[in-house]
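A.B. asks: quick one, structure for this:
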Amino acid sequence: MKTIKGPGIFLAQFLSDQAPFDTLDHLAEWAAGLGYVAVQIPCTPQLIDLATAAESQAYCDDLRATLDKHGIVVSELSTHLQGQLVAVHPAYDSLFDGFAAEQMRGKPAERQAWAVDQVKLAARASRRLGLDAHATFSGALAWPYVYPWPQRPAGLIDEAFAELGKRWRPILETFEECGVDCAFELHPGEDLHDGVTFERFLDVVDQHPRARILYDPSHFVLQQLDYLAFLDIYHERISCFHVKDAEFRPDGRSGVYGGYQNWVDRPGRFRSLGDGQIDFGAIFSKMAAYDYPGWAVLEWECALKHPEDGAREGAPFIKNHIIRVTPHAFDDFASSGTDSSANRALMGLDPQAATITGTLSSGEQ
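C.D. replies: Here you go, the predicted model:
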């Protein structure tokens, strides 16, 4: 079994133009001071020159050296914003335009091509940084039709996923060439938002081995999906892990859809670690049992608590939940040391077998 790596912290929610949140160097020093050992880096020009990182090993070595002086490594790169722009329904064009480089805004076709190139660059940068996985969003063409009213025309969702697969297939091939997993965060607003939609996507990309999952249980709480059963079903496809808490408290006025309310008033809302309802003890136990090889990374989002308090509390929370896996079975001391013929004799399958002479461990003598 493998021990989960961590704690790490996703930097996206902490970026600003004020120190210590303004540069990668300052953020690494800040994170290390809180007890984190890794950072998940969003691919924004403020933190990484993605085009240079994709082509220059020297640049990537310098980036790692900047982090190393603080005792920090990179857990993953993230292209959540760029991945979103790989597939945008026209209803969201103006809202998502701000995710793109300024020169691409108002130009949907050029914006999409730019986004595809950005995610491919991130795959190459990840390889140069020695990373195994990458975090992103799928984007969405079908999301406006998530609720089946008015009745959806036959074939609409099939067509949407066929197009989504067509757009992502060449990107996944780049990740395959780089030896890096492309982990989609299953998130409302994305066409890939639960297990069923992820399976549908796998079908249109021929079960591509690099199409993976970023597991974030908070999004499943808000959808009322069983986040522990999800691990039993999809653990082999999970390559990234956001440790984020949430709660769901429906009442007589509002439920899963939230009534267009602000986050603080919605029945389902994100919380800082330990303030929500998620059973992280069970999650970390399952991930240890399933040999999850990656990082446990805090993603801070909370409608109530200050982000710096959430970050400060997050490192010890994750550290205390990581299970250092045992190198041997707890009952090895009681091993009888039997062999195949002795086992057959125990079941009466070989009456002529030699007498069983169990070998007691030194602890029993």
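A.B. asks: all contacts plus neighbour counts: C-alpha atoms, from now on.
C.D. replies: Will do.
A.B. asks: name the SS class of the most centrally placed residue in the chain, please.
C.D. replies: A centroid search over the chain (Cα atoms, centre = their mean) returns Leu214, at 2.3 Å, as the residue closest to the centre. Using DSSP: H, G, I helix; E, B strand; the rest coil, the structure places Leu214 in strand.
A.B. asks: what residues are up against it?
C.D. replies: Applying Cα atoms under 8 Å, 6 or more residues apart in numbering to Leu214 gives the contacts Ala135, Ala183, Phe184, Glu185, Leu186, Ile238, Ser239, Cys240, Phe241, His242.
A.B. asks: biggest helix in this structure by residues?
C.D. replies: Longest helix in the chain by number of residues (criterion: DSSP state H): helix 156-178.
A.B. asks: what's around the residue nearest to Leu186 when sequence neighbours are not counted, how many residues?
C.D. replies: Spatially, and ignoring its direct neighbours in sequence, Leu186 is nearest to His193 (4.1 Å; Cα to Cα, 6 or more residues apart in numbering). For His193, the tally of surrounding residues (other Cα atoms under 10 Å) stands at 21.
A.B. asks: what comes up buried for the helix or strand following the longest helix of the chain?
C.D. replies: Once the chain leaves helix 156-178, the next helix or strand it forms, by DSSP states H and E, is strand 181-185. Buried residues in strand 181-185, counted by 16 or more other Cα atoms under 10 Å: Asp181, Cys182, Ala183, Phe184, Glu185.
A.B. asks: let's see this one next, to set against the first:
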Amino acid sequence: MPTTMKGPGLFLAQFAGDAAPFNSLASITKWAAGLGYKGVQIPTWDARLFDLKKAASSKAYCDEVKGICADAGVEITELSTHLQGQLVAVHPAYDAQMDGFAPPSVHNNPAARQKWAVEQMKFGAKASRNLGLNASVSFTGSLAFPYLYPFPQRPAGLIEEAFGELGKRWKPILDVYEDNGVDVGYEIHPSEDVFDGATFEMFLDAVGGHRRCNINYDPSHFLLQQLDYLEFIDIYHERIKAFHVKDAEFNPTGRQGVYSGYQSWTNRAGRFRSLGDGQV
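C.D. replies: Coordinates of the predicted model:
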């Protein structure tokens, strides 16, 4: 069976730190290559590893970044804008938590924080183009997730209004990705408004079926929701442009099931992916 799979890749976000070898792109990529990884997904919010604004405007800087990775023996698979994407849409209930994803200059100012996030997302499109990448990965953010459980009963039209606003915020961003020939693979994830296939379809409708609105497939998030993660591929394979791989087990007890158990798993899980052509 023909394949373009090249080897394992690693999302660097959870490993970046202030101590060597995790405090610079040159050293962390050599560390990753030494463990056998062939690709790296770069978190664009971590200045120790990457300057997103500079990458959006400077092809020379992007060539330098690619050279650092090549010297270490790895390729860049995608840029990650998970944290900035999260801030495109924030329910007020999450304001305190989400300020930690943004620079201090926009803390306690949701409008300024959102404006910063939108600019960052657009930088991500241009930086991906300058790096020669055709896909990136992100989150949708959340306006409706606090209303996930249908009690107390939601006012009629609340979810539709939230997804309408989500689409309104993302459509201009996706247009910039279209201009730059880059797909956005949204990680479908609890705490995001887009957390399963049905909500992805609602979001896709809200952005007018935009061809750059795609999926970063991570079956671990589906297993923990007790969703059929293999049938998901059958249904949405044309929209899957990237993927993450990590272990997950659903182990309900008499004390906890899907909801409280999810957080304990999140705190200890790694986030990994395989390096291929961006499709499963």
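A.B. asks: thinking again about what came up before, the longest helix of the first structure corresponds to what range in the second structure?
C.D. replies: Under TM-score structural alignment, helix 156-178 of the first structure corresponds to residues 158-180 of the second structure.
A.B. asks: helix, strand or coil for the counterpart of Tyr61 of the second structure in the first structure?
C.D. replies: Applying TM-score structural alignment, one finds that Tyr61 of the second structure aligns to Tyr59 in the first structure. Applying three-state DSSP to Tyr59 of the first structure yields a three-state assignment of helix.
A.B. asks: count of neighbours near Tyr59 of the first structure?
C.D. replies: When neighbours are defined as other Cα under 10 Å, Tyr59 of the first structure has 18 of them.
A.B. asks: swap in the one 5 residues further on?
C.D. replies: Counted by other Cα under 10 Å, the residues lying close to Arg64 of the first structure total 15.
A.B. asks: same question for the one 10 residues further on.
C.D. replies: A count of nearby residues for Val74 of the first structure, using other Cα under 10 Å, gives 22.
A.B. asks: and it, what helix or strand is that in?
C.D. replies: Val74 of the first structure belongs to strand 73-79 when assigned by DSSP H and E.
A.B. asks: against the second structure, where does that strand fall?
C.D. replies: Going by TM-score structural alignment, strand 73-79 of the first structure sits over residues 75-81 in the second structure.
A.B. asks: alignment lookup: Asp205 of the second structure to the first structure.
C.D. replies: When the structures are aligned by TM-score structural alignment, the residue of the first structure matched to Asp205 of the second structure is Asp203.
A.B. asks: so that match, which of the three states?
C.D. replies: Per three-state DSSP, the secondary structure class of Asp203 of the first structure is helix.
A.B. asks: what about it, distance to Val37 of the first structure?
C.D. replies: 37 Å (Cα to Cα, to the nearest Å).
A.B. asks: the more surrounded of those two?
C.D. replies: A side-by-side neighbour count of Asp203 of the first structure and Val37, using other Cα under 10 Å, places Val37 first with 24 against 14.
A.B. asks: surely that one and Gly6 touch.
C.D. replies: Yes. Val37 of the first structure is within contact range of Gly6, at 6.3 Å (criterion: Cα atoms under 8 Å).
A.B. asks: which residue packs closest to Ala53 of the first structure, ignoring adjacent ones?
C.D. replies: Distances taken as Cα to Cα, 6+ apart put Ala125 closest to Ala53 of the first structure, at 5.0 Å, once the chain neighbours are dropped.
A.B. asks: and if you look at Asn23 of the second structure?
C.D. replies: Sequence neighbours aside, Gly17 is the residue nearest to Asn23 of the second structure in space, at 5.2 Å (criterion: Cα to Cα, 6+ apart).
A.B. asks: that neighbour: which element?
C.D. replies: According to DSSP H and E, Gly17 of the second structure maps onto no helix or strand at all.
A.B. asks: what about it, how many neighbours?
C.D. replies: Taking other Cα under 10 Å as the neighbour definition, Gly17 of the second structure ends up with a count of 15.
A.B. asks: look up how far Met202 of the second structure lies from it.
C.D. replies: When distance is defined by Cα to Cα, Gly17 of the second structure is 37 Å away from Met202 of the second structure.
A.B. asks: Ala13 of the second structure now?
C.D. replies: Look at Ala13 of the second structure and Met202 of the second structure: by Cα to Cα, they are 29 Å apart.
A.B. asks: if we can go back for a sec, now check the second structure for the residue matching the residue nearest to the centre of the first structure.
C.D. replies: Structural alignment places Leu214 of the first structure opposite Asn216 in the second structure (criterion: TM-score structural alignment).
A.B. asks: show me where the second structure has helices.
C.D. replies: Assigned helices in the second structure, in chain order: 25-34, 52-57, 59-72, 82-86, 95-98, 110-130, 158-179, 197-206, 219-223, 229-236, 258-268 (criterion: DSSP H).
A.B. asks: turn these into TSV, columns for distance to Phe250 of the second structure.
C.D. replies: Formatted as TSV, these follow (distance: least, Cα to Cα, whole Å):
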stretch	distance to Phe250 of the second structure
helix 25-34	29
helix 52-57	37
helix 59-72	37
helix 82-86	25
helix 95-98	27
helix 110-130	34
helix 158-179	28
helix 197-206	19
helix 219-223	7
helix 229-236	13
helix 258-268	8
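A.B. asks: between those, which one is closest to Phe151 of the second structure.
C.D. replies: Closest approach to Phe151 of the second structure among these is made by helix 158-179 (13.1 Å; Cα to Cα).
A.B. asks: perfect, I'm done here.
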